[in-house]
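S.K.: Fold the following for me, if possible:
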Amino acid sequence: MRVPKKRIRKNICKFKKVLGDSKRICFCKISFFREFSIFFFATNRKK
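M.R.: Below is the predicted model of the structure:
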């Protein structure tokens, strides 16, 4: 039986909340930086 991706993401979010605020904030910063760098790289390649 396959588990929907949305449910997995919700479980991961709950797990992060259990881990604690400091780790969650750190993870959010890392994910934001990664998405920003990808966006920046894409805009540079268009030029």
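S.K.: can we go C-alpha only for contacts and neighbour counts from here?
M.R.: Noted.
S.K.: The helix or strand hosting residue 37: which residues count as buried?
M.R.: Assigned by DSSP states H and E, residue 37 falls within helix 21-46. Buried residues in helix 21-46, counting neighbours by 16 or more other C-alpha atoms under 10 Å, are found at residue 24.
S.K.: now that helix: how far from the chain's centre is it?
M.R.: The chain centroid and the centroid of helix 21-46 are separated by 8 Å under C-alpha atoms, centre = their mean, to the nearest Å.
S.K.: by contact count, what packs against that helix?
M.R.: With contacts taken as 3 or more C-alpha pairs under 8 Å, 6 or more residues apart in numbering; DSSP states H and E, helix 21-46 sits against helix 5-19.
S.K.: to the chain's geometric centre, what's the distance from the helix it packs on?
M.R.: Offset of helix 5-19 from its chain centre (C-alpha atoms, centre = their mean): 11 Å.
S.K.: to compare against the first, here's another:
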Amino acid sequence: MKSSQGGVKLSLVVVSIIVLGVSAWLNQASADQLPQSGNAQSTQSE
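M.R.: The predicted structure follows:
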């Protein structure tokens, strides 16, 4: 039980890191496509 729980926790951490990395990459890619006037919206979300 303990080893499987540790594996589940490790999997959740890995998945979370991947999701954060993909979301950050998508945010950067969309920011590159937006015009200068669109940058105000991205600064409000941060």
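S.K.: rewinding a little: equivalent range in structure 2 for the helix holding residue 37 of structure 1?
M.R.: Aligned using TM-score structural alignment, helix 21-46 of structure 1 spans residues 4-29 in structure 2.
S.K.: post-alignment, the helix holding residue 37 of structure 1 versus structure 2, mean distance?
M.R.: Taken over the aligned residues, the distance from helix 21-46 of structure 1 to structure 2 averages 0.2 Å (mean C-alpha distance after the TM-score superposition for structure 1).
S.K.: tell me the angle that helix makes with helix 5-19.
M.R.: Orientation check (axes from the mean of the first three to the mean of the last three C-alpha atoms, to 10 degrees): helix 21-46 of structure 1 against helix 5-19 gives 130 degrees.
S.K.: and the most centrally placed residue in structure 1, what is it in contact with?
M.R.: The C-alpha lying nearest the average C-alpha coordinate of structure 1 belongs to residue 31 (C-alpha atoms, centre = their mean; 4.4 Å). Under the criterion of C-alpha atoms under 8 Å, 6 or more residues apart in numbering, residue 31 of structure 1 has no neighbours.
S.K.: Next, work out how far apart it and residue 38 of structure 1 are.
M.R.: When distance is defined by C-alpha to C-alpha, to the nearest Å, residue 31 of structure 1 is 11 Å away from residue 38 of structure 1.
S.K.: just residue 44 of structure 1 next, same as before
M.R.: 10 Å.
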